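K.L.:
Fold the following and give me the result.
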Amino acid sequence: MLYWFLKHLALGPLLRVLYRPWVEGLEHIPTDGPAILASNHLSFSDSFFLPLVVPRRITFVAKEEYFTGTGLKGRFSAGFFRGVGQIPMNRSGGTASDAALNAGLEVLRRGELFGIYPEGTRSPDGRLYRGRTGVARLALKAGVPVLPVAMVDTEKIQPPGKVIPKIARVGVKIGPPLDFSRYAGLEDDRFVLRSVTDELMYELMQLSGQEYVDMYASAAKEAQARPST
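P.N.:
Alright, predicted model coming up:
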């Protein structure tokens, strides 16, 4: 209920007026049935603008910290993300992420849309970073298409660390669905998972026009945070 209230009556109309989001490739979104929307991740606001332009409901994964904060801000954050039906994701990878992926699998089995950021975290500098293989495992287990999605200019309105976004136009590009059915049954093969992930990231690079960096965004953030010697 909160998802649709915000989209159509509260936040959505305001965002449309202020940011005038444009969208390309909306015809690639299936009118029914399951699919994964795999997006680059430039800004916190990505999770607002993509659902805004897609007619169907999207269930996203969100970082676990949004659900576990303390104090008034933490309680508000947890209540908001739970209220709009988002799924907490432990971003350390491996088995720690399995709960979120299993919840995503249930979303897809219900015939719904599931949104995920293959990079695992926001880009620290606007470039596209190496993808995590969770999206590939999920796609092969569920046997569903993956739609590459490029958010455009959202980092300009709300870069990392900025709480209140500035006003500027943003866009969304949705690419044709990627079919990985040729790898059915191989969701536990790490070489297949990496191949599927790299194919997806290549499509995201082509769609977004971003420079690609063959390292994880989390590692890039850690490197930036280390004091220079």
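K.L.:
switch to C-alpha atoms for all contacts and neighbour counts from now on
P.N.:
OK.
K.L.:
right, and P148 touches I29 too?
P.N.:
No: with contact defined as CA atoms under 8 Å, P148 and I29 do not form a contacting pair (10.6 Å).
K.L.:
So P30: helix, strand or coil?
P.N.:
coil (DSSP: H, G, I helix; E, B strand; the rest coil).
K.L.:
For it, the count of nearby residues, please.
P.N.:
15 (other CA atoms under 10 Å).
K.L.:
now do the one 5 residues further on
P.N.:
Other residues within reach of A35, judged by other CA under 10 Å, total 25.
K.L.:
Ok, the one 4 residues further on next?
P.N.:
S39 has 26 neighbours, counted by other CA under 10 Å.
K.L.:
helices or strands up against the top helix by length along the chain?
P.N.:
Assignment by DSSP state H gives helix 190-208 as the longest helix of the chain. Judged by 3 or more CA pairs under 8 Å, 6 or more residues apart in numbering; DSSP states H and E, helix 190-208 is in contact with helix 134-142, strand 146-152.
K.L.:
hey, which of these is tucked in deepest?
P.N.:
Stretch with highest mean neighbour count among the helices and strands packed on helix 190-208: strand 146-152 (a mean of 26; mean count of other CA atoms under 10 Å).
K.L.:
where does the helix or strand that that strand is followed by sit relative to the chain's centre, distance-wise?
P.N.:
With elements assigned by DSSP states H and E, the helix or strand that comes after strand 146-152 is helix 154-157. Counting by CA atoms, centre = their mean, to the nearest Å, helix 154-157 is centred 15 Å from the centre of its parent chain.
K.L.:
wait, what's in contact with E24?
P.N.:
Taking CA atoms under 8 Å, 6 or more residues apart in numbering, we find E24 in contact with 172-174.
K.L.:
Please provide the structure for the following sequence as well, for comparison with the first:
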Amino acid sequence: MAELVYPPVVGAARVLFKALDLRFDMQGTENVPREGGLVLASNHISYLDFVFAGLAARPSGRLVRFMAKDSVFKHKVSGPLMRGMKHIPVDRRQGEHAYRHALDALRSGEVVGVFPEATISQSFTLKNFKSGAARMAQEAGVPILPVALWGTQRLWTKGRKRDFGRNHLPLGIHVGEPMKVDPEEPTAAVTERMRGRIQELLEAAQQAYPDTPSGPEDGWWQPAHLGGSAPTPKQAKSL
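P.N.:
Model prediction:
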């Protein structure tokens, strides 16, 4: 079936990126397989992460179907776009339907995007991972593609106003090699391996990031363990 909505949305996003003068550090995009089912798993630090994680797959010509909460699909503006791009709505009270939808997509050769942390990390460190991404990959018999994003929290994140000014923000998108999964391996072990891969990519993206906070008030986007003023994981959990 022809993709009537996704390509124009991607094109509009690229125009917006250029208008905002965003500076991308994209590494490892050659690791995205050009065909076959794939679970793309990324850390989650911004409301716009699905846009940037999806951008990681574009050099390989892939379109990512993200799993997102169903309220986004009910919005009068985002709803038609999300449905047109064939993203997957998730009703957390009835998650099994979304899970089966994602499995069908994977088995038909699609890339399904998942944020294993489920919600935005306000500490900008990795939270505990849910097991759904690993379970899907095992059941569908497809690999997991680990992705780490960095800098996206500076555009729009939980508890902060959007900043869409033309401020030349650098954004890191680092893609690892696909992880093969064994259906017989304990799902918890697959989840922990995936989390470890994403942690390695995240640390590499942070080390390569060219900006540092300009002062104490600007340190909100830097994790506490790197000297910033973001909440610690324990503090973030209590928020």
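K.L.:
what's the TM-score for these two chains?
P.N.:
Scored against TM-score structural alignment, normalised by the length of structure 1, the superposed chains reach a TM-score of 0.80; 203 aligned residues with a CA RMSD of 2.4 Å.
K.L.:
which parts of the longest helix of structure 1 are buried?
P.N.:
For helix 190-208 of structure 1, the neighbour count (16 or more other CA atoms under 10 Å) marks 192-194, 196-205, 207-208 as buried.
K.L.:
Which stretch among the helices and strands packed on helix 190-208 of structure 1 approaches A38 of structure 1 most closely?
P.N.:
strand 146-152 (5.1 Å; CA to CA).
K.L.:
The closest one maps to which residues in structure 2?
P.N.:
Alignment of strand 146-152 of structure 1 against structure 2: residues 144-150, by TM-score structural alignment.
K.L.:
What about the contacts of E24 of structure 1, which are in strands?
P.N.:
Using DSSP state E, the subset of the contacts of E24 of structure 1 located in strands is 172-174.
K.L.:
Turn those residues into a markdown table, columns for neighbour count.
P.N.:
Formatted as a markdown table, those follow (neighbours: other CA atoms under 10 Å):
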| residue | neighbour count |
| --- | --- |
| V172 | 24 |
| K173 | 19 |
| I174 | 25 |
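K.L.:
Tabulate those residues (CSV), appending distance to T121 of structure 1.
P.N.:
Below are the ones in strands among the contacts of E24 of structure 1 laid out as CSV (distance: CA to CA, whole Å):
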residue, distance to T121 of structure 1
V172, 18
K173, 19
I174, 20
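K.L.:
quick one: which of the residues you listed is nearest R122 of structure 1?
P.N.:
Closest to R122 of structure 1, out of all of the ones in strands among the contacts of E24 of structure 1 and judged by CA to CA, is V172, at 16.2 Å.
K.L.:
And the helices in structure 2?
P.N.:
Counting by DSSP H, the helices of structure 2 are 6-20, 49-55, 70-74, 78-84, 95-107, 132-140, 187-208, 233-238.
K.L.:
Looking at the ones you listed, spot the one closest to K158 of structure 2.
P.N.:
Closest among those, using CA to CA: helix 233-238, at 11.0 Å.
K.L.:
what's the burial count for D125 of structure 1?
P.N.:
14.
K.L.:
If you could redo that for S92 of structure 1, that was the one I meant.
P.N.:
Residues near S92 of structure 1, counting by other CA under 10 Å: 10.
K.L.:
I'd like to know how far it sits from A100 of structure 1.
P.N.:
12 Å (CA to CA, to the nearest Å).
K.L.:
Same question for Y202 of structure 1.
P.N.:
25 Å.
K.L.:
One more: I36 of structure 1?
P.N.:
14 Å.
K.L.:
Check P34 of structure 1 too.
P.N.:
17 Å.
K.L.:
And R127 of structure 1, by the same measure?
P.N.:
Counting by CA to CA - R127 of structure 1 and A100 of structure 1 are separated by 26 Å.
K.L.:
So between those two, which is more surrounded?
P.N.:
More neighbours surround A100 than the other of R127 of structure 1 and A100, with 22 against 18 (other CA under 10 Å).
K.L.:
do you know how far A56 of structure 2 is from K74 of structure 2?
P.N.:
Applying CA to CA to A56 of structure 2 and K74 of structure 2 gives a distance of 27 Å.
K.L.:
make that P143 of structure 2, sorry
P.N.:
From P143 of structure 2 to K74 of structure 2 the distance is 31 Å (CA to CA).
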